[in-house]
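S.K.: generate a structure from the sequence data that follows.
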Amino acid sequence: MPSQLSIPCETLFAMIGHPDCPRVIDVRVDEDFEGDPRLIPGSRRRPFQSVSDWGLEFKGQSVVIVCQKGQKLSQGTAAWLRVRGVDAVALEGGALAWASLGLPMVPHAMLPPHDNGSPTVWVTRARPKVDRIACPWLLRRFVDPDAVFLFVPSEDVLAVADRFHATPFDIEGDDLLWTHKGASCTFDAMLAGFALQIPALDSLAVIVRGADTGRPDLAPEAAGLLALSLGLSRLYQDDLEQLEAGLKLYDALFRWCQEAMEESHGWPSASRSR
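M.R.: As a prediction, this is how the structure comes out:
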């Protein structure tokens, strides 16, 4: 039976992508990590040796600790975090169990350079509509919960990326990694690059692609997403405020793709007593 000091892989996977997902911290030793340099979606690497220092950052939060097998390193780190006031548990079976179940893992090599304790930084064009909200949502929910987004004039994106060590996305350029490729959009590129093979994300990607590339025929929901996105861009003049509002929109769409695609709604209600 699972212990209250640990969480099964399947339980954690069901929580990933949702705004109330616990923070996931990978404390594998370098040798183990180099043997499989991939991360559970949304997780960050931290050294277990200095948990007494960085643990204070997560006070009052829920955290899942990942080591190679879910034994001494994760249990010890979780115990230290609980001393610091963190609701911490270990992942049952660790990274090996997660990988053995075929659950998605993000290739570490695809992440922009950053220190273990610092967020990734991304830059794109100001006044976002579809892709430039969908991609930050994907990054925050599945890659880096602390990701920072800079919105600047189109002509300044690459210069800002260079000067501020940020990763550009959703701008034109054949040599850029995170942008449109053929008929696909930047959201598609990120799903592929970060190996996020999750059915609900695949369904969401079709809607985003249809809304972002003028293809409402791809999914009935694409036209609605475009309408909501354009409405948000007019409700908010501040791009960061618009992003925060847009995150909730994509949270709802992702949940719909997971659980409610087959549900219909009509009037009178089918459950109405006769």
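
S.K.: CA atoms for contacts and neighbours, from now on please.
M.R.: Noted.

S.K.: could I get the full set of strands for the stretch 151-274 of the chain?
M.R.: Across the stretch 151-274 of the chain, reading from the start of the chain, the strands by DSSP state E, counting those that start in this stretch fall at 167-168.

S.K.: quick one, what contacts Leu247?
M.R.: Leu247 makes contact with 133-134, 137 under the criterion CA atoms under 8 Å, 6 or more residues apart in numbering.

S.K.: filter the residues you listed down to the ones in helices?
M.R.: Members of the contacts of Leu247 lying in helices (criterion: DSSP state H): 133-134, 137.

S.K.: report the separation between Ser6 and Ser52.
M.R.: The span separating Ser6 from Ser52 equals 20 Å under the rule CA to CA, to the nearest Å.

S.K.: please read the previous query as pertaining to Asp202.
M.R.: As judged by CA to CA, Asp202 and Ser52 stand 40 Å apart.

S.K.: then Val64?
M.R.: If you go by CA to CA, the gap between Val64 and Ser52 works out to 16 Å.

S.K.: for Lys72, same thing?
M.R.: 16 Å.

S.K.: ok, Leu158 next?
M.R.: Distance of Leu158 to Ser52, given as CA to CA: 39 Å.

S.K.: next: Leu138.
M.R.: Relative to Ser52, and taking CA to CA, Leu138 is found at 31 Å.

S.K.: please give me the structure for this one as well, since I'd like to look at both together:
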Amino acid sequence: MDINQLQTFLRVSEYGSFTKAAEQSFISGTAVMKQINRLESELNLKLFNRTATGVQLTPQGKTFQPYVHQLLDLLNTAVEETRRVRTDDKQIILLGTSLLHPADPFMSIWKKVAPDMPKFQIRLVQLQEDLNSSNREYAMLGRSSDLMVGTFDSTTLKHAFSATKLGSYHFGIAVRSDHPLAQLEEISFSDLAHQKVLMVPTGISEKNDLLRQQLLEKVPSVQPIDTTGRYDINTFNKAVEENIAMISLTPWKRIHPNLVTVPLKTDITVDYGVLSAKLPGKKTADFLHEFIQINHPKISQ
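M.R.: Have a look, this model is predicted:
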């Protein structure tokens, strides 16, 4: 029995469905079912009755549920108290960072406001990935990190995230340095005629969907090449190895040394900011409240 199984148990009991619990956990319904089956097997208890329309707690499950809440609350309290002792009563906020989700935009602001928030301390942690999730690093919010800097729109936020806006990223086209487009100072849609353009599939980001729609309407000869999901380092390698253009964003200009990013002429931008879980816990919620108050009205939620 592990923490993930207990958290999954609570999600399933809340939503009454393996599928809905899976959506909130960013894993497959099959993975959720396996976790619950394993938990029931290890405990030798039947926690849920399975039906064609969903699942319901058994009497054993109903008895077990409040103890799970108490156990996880106690664990959170233990972790918070331990961190407080180690850091002279400062509350540690874990800020995830990675190649694709750099923490720099937040840290530049934090350096200025840190003296006004003396009870908090930022600790940078490497963002981990949930390989069973289409949102990978986002799915680990509230688990391996309290906060991260990332892009968002309603497609992102309809899941389990909240966002505090810091600014907007601009689109660009990343190409190999020997690609003809690399010589331009700015790329227009017409410059992409008959080009293969690497981009995320539809349904992941509203802004990417909007950009794709406008691009194809104005330049039907463009050939979209879909990635398997959100970008990872393999996406940048693919653009280099196949020498094709790739939709890029402001913070990714220097990810791959063999790629040059040229600004794309478009009014479409992508909001970015500090992301947290919908239910981030008191410590993180208090931090965000103070952070927003100090930076208001520059930062909006």
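
S.K.: TM-score them against each other, please.
M.R.: The TM-score (TM-score structural alignment, normalised by the length of structure 1) is 0.24; 116 aligned residues with a CA RMSD of 6.3 Å.

S.K.: quick revisit: most neighbours among the contacts of Leu247 of structure 1, which one is it?
M.R.: Neighbours here mean other CA atoms under 10 Å. Within these, the largest count is held by Trp137, at 25 neighbours.

S.K.: hmm, back to that, so which of Val64 and Ser52 of structure 1 has more stuff around it?
M.R.: Val64 (24 against 13).

S.K.: so the more buried one lies in a helix, does it not?
M.R.: No. Assigned with DSSP: H, G, I helix; E, B strand; the rest coil, Val64 of structure 1 falls outside any helix and is strand.

S.K.: and the residue nearest to Gly246 of structure 1 when sequence neighbours are not counted, how close does it get to Thr77 of structure 1?
M.R.: For Gly246 of structure 1, the nearest residue in space outside its immediate sequence neighbours is Ile133; the separation is 6.3 Å by CA to CA, 6 or more residues apart in numbering. Ile133 of structure 1 sits at a distance of 35 Å from Thr77 of structure 1 (criterion: CA to CA).

S.K.: and what of Val160 of structure 1?
M.R.: Relative to Thr77 of structure 1, Val160 of structure 1 is positioned 38 Å away (CA to CA).

S.K.: more neighbours: which of those two?
M.R.: When Val160 of structure 1 and Thr77 are compared on other CA under 10 Å, the one with more neighbours turns out to be Thr77, at 27 against 20.

S.K.: which strand or helix spans the nearest residue to Ile122 of structure 2 once chain neighbours are set aside?
M.R.: Nearest residue to Ile122 of structure 2 in three dimensions, chain neighbours excluded: Ile93, at 4.9 Å (CA to CA, 6+ apart). Take DSSP states H and E as the rule and Ile93 of structure 2 turns out to sit in strand 91-97.

S.K.: buried residues in whichever helix or strand comes after that strand?
M.R.: Taking DSSP H and E as the definition, the helix or strand that follows strand 91-97 of structure 2 towards the C-terminus is helix 104-113. Buried positions in helix 104-113 of structure 2, judged by neighbour count with 16 or more other CA atoms under 10 Å: 105, 107, 110.

S.K.: ditto for stretch 57-73 of structure 2
M.R.: Under the neighbour-count criterion of 16+ other CA under 10 Å, stretch 57-73 of structure 2 has 57, 61, 65, 68 buried.

S.K.: out of those residues, which sit inside helices?
M.R.: Members of those lying in helices (criterion: DSSP H): 61, 65, 68.

S.K.: wouldn't the first one be in contact with Phe48 here?
M.R.: Read that as Gly61 of structure 2. Yes. Using CA atoms under 8 Å as the test, Gly61 of structure 2 is close enough to Phe48 to be in contact (6.4 Å).

S.K.: burial measure for Gln7 of structure 2, as a count.
M.R.: Quick note: Gln7 of structure 2 (other CA under 10 Å) scores 15 neighbours.

S.K.: swap in Val270 of structure 2?
M.R.: 19.

S.K.: mind checking how far it is from Glu42 of structure 2?
M.R.: According to CA to CA, Val270 of structure 2 stands 46 Å off from Glu42 of structure 2.

S.K.: and what of Thr284 of structure 2?
M.R.: Thr284 of structure 2 is 33 Å from Glu42 of structure 2, by CA to CA.

S.K.: those two: who's more crowded?
M.R.: More neighbours sit around Thr284 than around the other of Thr284 of structure 2 and Glu42, counting by other CA under 10 Å; the figures are 20 against 10.

S.K.: just checking, what packs against the helix or strand containing the more buried one?
M.R.: When secondary structure is defined using DSSP H and E, the element that contains Thr284 of structure 2 is helix 282-295. Using 3 or more CA pairs under 8 Å, 6 or more residues apart in numbering; DSSP states H and E, no helix or strand is in contact with helix 282-295 of structure 2.

S.K.: for it, buried residues please.
M.R.: Buried residues in helix 282-295 of structure 2, counting neighbours by 16+ other CA under 10 Å, are found at 284-285, 287-288, 291-292.

S.K.: nearest spatial neighbour of Pro263 of structure 2, skipping sequence neighbours?
M.R.: Gly172 (4.2 Å).

S.K.: hmm, back to that, list the helices and strands the strand holding Ile93 of structure 2 packs on?
M.R.: Packing partners of strand 91-97 of structure 2 (3+ CA pairs under 8 Å, 6+ apart): helix 59-86, strand 120-126, strand 147-151.

S.K.: let's see that with 7 Å instead.
M.R.: Using 3 or more CA pairs under 7 Å, 6 or more residues apart in numbering; DSSP states H and E, the elements in contact with strand 91-97 of structure 2 are strand 120-126, strand 147-151.

S.K.: can you say which of those strands is packed in most?
M.R.: Among these, ranked by average contacts under mean count of other CA atoms under 10 Å, first place goes to strand 147-151 (a mean of 26).

S.K.: next SSE after that one?
M.R.: Stepping forward along the backbone from strand 147-151 of structure 2, the first helix or strand reached (DSSP H and E) is helix 154-157.
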